[in-house]
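**Q** Next comes the sequence, and after it the predicted model I'd like to discuss.
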Amino acid sequence: MRLVVFGATGGTGEQLVAQALAAGHTVTAVARRPEAVTAKHARLTVRRGDVFDASSVEAAIAGHDAVLSALGSGTSRAPTTICRDGVGHMLTAMERCEVRRIVCVSAAGLGDGELQPWPLRMFMRHVLQPLLRHPFDDLRAMEVRLRESSREWTIVRPPRLTNGRRRGRYRVAIDTPLARAATISRADVADYVLAHLDDPATVRALVEIAY
């Protein structure tokens, strides 16, 4: 497939690019600073782009089969609209370019923690969600835009991300909470995303994933 990756310089985005290339896909990595994309491959194109700029988003998406978003605010806890506006521009561009498939990485912390152990549930509600209120508000707004769109979207909600190795083994729950969801590596989030691009069970669905 011809894949375009936004957020390609973050930890999850780097894994998406590397694993997609290894799987034989043709990849366009979009970054505000193209020099920050260190991967080199004959099937890799690096494009300068800003997700707040609708025209550059559309130029990057044109001609592709699917859009992958690993956008995020990094370690910042300040108010932001990078995910809401960035994915909003992607969805508009996808309609104009007749691209149907999009997968976006969100966060398990947006949930209510209903099935989590009591200490983790309390931590999520009283520490994590207040601490990351602004980034989580942005992700919620992104998810609303996806749900309201006509595209074939999938939202992937991982818990705490690690830089661990790719195991290829993890638990998932589609459109239902995942119990005891504590951690997963960025490498395995990318593994799941790429393995389920053509999975109809994940289309217009929310997927929780963890070890």
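**A** Arrived safely.

**Q** can we go C-alpha only for contacts and neighbour counts from here?
**A** Will do.

**Q** Just give the closest residue to the residue nearest the centre of the chain, not the sequence neighbours.
**A** Nearest to the mean C-alpha position of the chain, counting by CA atoms, centre = their mean, stands Val105 at 2.2 Å. Nearest non-adjacent residue to Val105, counting by CA to CA, 6 or more residues apart in numbering: Val156, 4.8 Å away.

**Q** Thought Ser106 was touching the one you found, still the case?
**A** Yes: assessed by CA atoms under 8 Å, Val156 is found in contact with Ser106 at 5.8 Å.

**Q** circling back: how much space is there between the residue nearest to Val105 and Val193?
**A** Val156 sits 8 Å away from Val193, going by CA to CA, to the nearest Å.

**Q** Tell me the residues that contact both of the two, please.
**A** Taking CA atoms under 8 Å, 6 or more residues apart in numbering as the contact rule, Val156 and Val193 both touch Val103.

**Q** For Ile209, list the residues it contacts.
**A** Here Ile209 is in contact with Val156, Arg157, Pro158, Pro159, Tyr170, Arg171, Val172, Ala173, Leu178, Ala181, Ile184, Val189 (CA under 8 Å, 6+ apart).

**Q** Could you give me the ChimeraX selection string for whichever of those are buried?
**A** To isolate the buried ones among the contacts of Ile209 in ChimeraX, judged by 16 or more other CA atoms under 10 Å, type:
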select :156,157,158,159,172,178,181,184,189
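
**Q** Mind checking which of the contacts of Ile209 are in strands?
**A** Of the contacts of Ile209, the ones assigned to strands by DSSP state E are Val156, Arg157, Arg171, Val172, Ala173, Ile184.

**Q** Out of the residues you listed, the closest to Arg121 would be?
**A** Taking CA to CA as the measure, Arg121 sits nearest to Arg157 out of these, at 16.0 Å.

**Q** close enough to count as contact, the closest one and Ala108?
**A** Yes: assessed by CA under 8 Å, Arg157 is found in contact with Ala108 at 4.6 Å.

**Q** Now do the shared contacts for those two.
**A** In contact with both Arg157 and Ala108: Glu208, using CA under 8 Å, 6+ apart.

**Q** looking at this protein, which residue lies furthest from center?
**A** Trp118 (27.6 Å).

**Q** Next, count neighbours for Trp67.
**A** Actually, residue 67 is Val rather than Trp. Per other CA atoms under 10 Å, the neighbour tally for Val67 reads 25.

**Q** Second structure for comparison follows:
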Amino acid sequence: MTTLVVGASGATGKQLVQQLLAMGHKVRIIVRSPEKLPKEWNKNDNVSIIKAEVLNISLDEMAGHLKGCDAIASCLGHNLTWKGIYGQPRKLVKDATRLLCEAHKINMLQKSIKFVLMNTTGNQNRDLNEHISFGERLVINILRLLLPPHADNEKAADYLRLNIGQMDSSIEWVVVRPDTLINQDKVSKYEIFPSPIRSAIFNPGKTSRINVSHFMASLITDKALWNEWKGQMPVIYNIES
């Protein structure tokens, strides 16, 4: 299998590439700064590195990068700096999601492609009418107004939910929602739920980046797991010992 990964230079994106390689995948990576990647990837025949800013790639060029790919995985996010949060591009994740989907459709392939998008538990799955408290709803409304990255995550997931939907013949998708991200060295036990089981604002759980990457890679690799979660927005938590 070949997976195109965007956001591979980030903390979770690097872990995802490692997991995919460990599962026997070939990986194509689009990154603005290849020097941030592990040096051993340059010598790995299963890794192809494309130096570019995702949103500067034309539709036809992206279609070319997607030829031969079985899956797309996005770990894109905004840098936690003033420029990263409030500068351009404010709709990085959503616009990249749209670009990748439209580029795949240009190829007019017979088989569908899998799209796995990393998101956040702070974003509700409105297909399920997930209940949150008044206080949490108030905080999320404020975040939506004051923090462009939160609104970007919502719009990216909504693009898959509403524009691609459940019946598209060429794209199947899963939106993975981790809670508070932490660093761990090894994959540990984790749980997957259709919706949050705790408040993302007032009682957040923890999810290690390596567990997120393991779940995303497993979705792409494991047909039964994919069929269980496709078209959904599963939430992932570490199992607390």
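**A** Looks like it arrived, so ask away. This structure is a prediction, so every number in the text was calculated from the model and none was measured.

**Q** Would you mind reporting the TM-score between them?
**A** For this chain pair, the superposition-based TM-score is 0.86 by TM-score structural alignment, normalised by the length of the first structure; 207 aligned residues with a CA RMSD of 2.6 Å.

**Q** Report the contact partners of the residue nearest to the centre of the first structure.
**A** Ser69, Ala70, Leu71, Ile155, Val156, Arg157, Pro158.

**Q** Just give me the match in the second structure for the fifth one.
**A** Meaning Val156 of the first structure. The equivalent of Val156 of the first structure in the second structure is Val176 (alignment by TM-score structural alignment).

**Q** any idea how far Phe215 of the second structure is from that match?
**A** The value you get for Val176 of the second structure to Phe215 of the second structure, if CA to CA is used, is 9 Å.

**Q** same question, Leu100 of the second structure
**A** 21 Å.

**Q** Asp60 of the second structure too?
**A** Per CA to CA, Asp60 of the second structure is found 31 Å from Phe215 of the second structure.

**Q** got it, and His104 of the second structure?
**A** Going from His104 of the second structure to Phe215 of the second structure by CA to CA gives 23 Å.

**Q** what about Leu49 of the second structure, neighbour count?
**A** Careful, residue 49 of the second structure is Ile; it's not Leu. Burial of Ile49 of the second structure is recorded as 17 neighbouring residues (other CA under 10 Å).

**Q** Which stretches in the second structure count as strands?
**A** 2-6, 26-31, 47-51, 71-74, 113-118, 171-178, 180-182, 190-193, 206-208, 235-238.

**Q** okay, the angle between the longest helix along the second structure and strand 2-6?
**A** In the second structure, taking DSSP state H as the definition, the longest helix is helix 92-107. Orientation of helix 92-107 of the second structure against strand 2-6 (axes from the mean of the first three to the mean of the last three CA atoms, to 10 degrees) gives an angle of 150 degrees.

**Q** which parts of helix 92-107 of the second structure are buried?
**A** So for helix 92-107 of the second structure, counting by 16+ other CA under 10 Å, buried means 92-101, 103-105.

**Q** next one: stretch 216-234 of the second structure
**A** 216-221, 226, 229-234.

**Q** try stretch 6-23 of the first structure
**A** Applying 16+ other CA under 10 Å to stretch 6-23 of the first structure flags 6-21 as buried.

**Q** again with stretch 65-79 of the second structure
**A** In stretch 65-79 of the second structure, counting by 16+ other CA under 10 Å, buried: His65, Leu66, Cys69, Asp70, Ala71, Ile72, Ala73, Ser74, Cys75, Leu76, Gly77, His78.

**Q** And for stretch 115-125 of the second structure?
**A** Buried, per 16+ other CA under 10 Å, within stretch 115-125 of the second structure: Phe115, Val116, Leu117, Met118, Asn119, Thr120, Thr121, Gly122, Asn123, Gln124, Asn125.

**Q** Repeat that for stretch 129-146 of the first structure.
**A** So for stretch 129-146 of the first structure, counting by 16+ other CA under 10 Å, buried means 129, 132-143, 145-146.

**Q** next one: it to chain centre, how far?
**A** Between the centre of stretch 129-146 of the first structure and the centre of its chain there are 13 Å (CA atoms, centre = their mean, to the nearest Å).

**Q** just stretch 208-223 of the second structure next, same as before
**A** Relative to the centre of its chain, stretch 208-223 of the second structure is centred 11 Å away, using CA atoms, centre = their mean.

**Q** Name the residues that touch it?
**A** 11-13, 15-16, 19-20, 23, 71, 73, 114, 116, 176, 178, 181-188, 190, 225-226, 236, 238.

**Q** Tell me the counterpart of Asn46 of the second structure in the first structure.
**A** In the first structure, Asn46 of the second structure lands on Arg43 (TM-score structural alignment).

**Q** Give me the spatial nearest neighbour of that match, chain neighbours excluded.
**A** Spatial nearest neighbour of Arg43 of the first structure, excluding adjacent residues (CA to CA, 6+ apart): Thr26 at 5.0 Å.

**Q** Next: Cys97 of the first structure.
**A** Nearest to Cys97 of the first structure is Ala62, by CA to CA, 6+ apart, at 5.6 Å.

**Q** give me every residue that touches that neighbour.
**A** Ala93, Met94, Cys97, Val99.

**Q** Kindly report the same for Asp53 of the first structure.
**A** Applying CA under 8 Å, 6+ apart, the residues contacting Asp53 of the first structure are His89.
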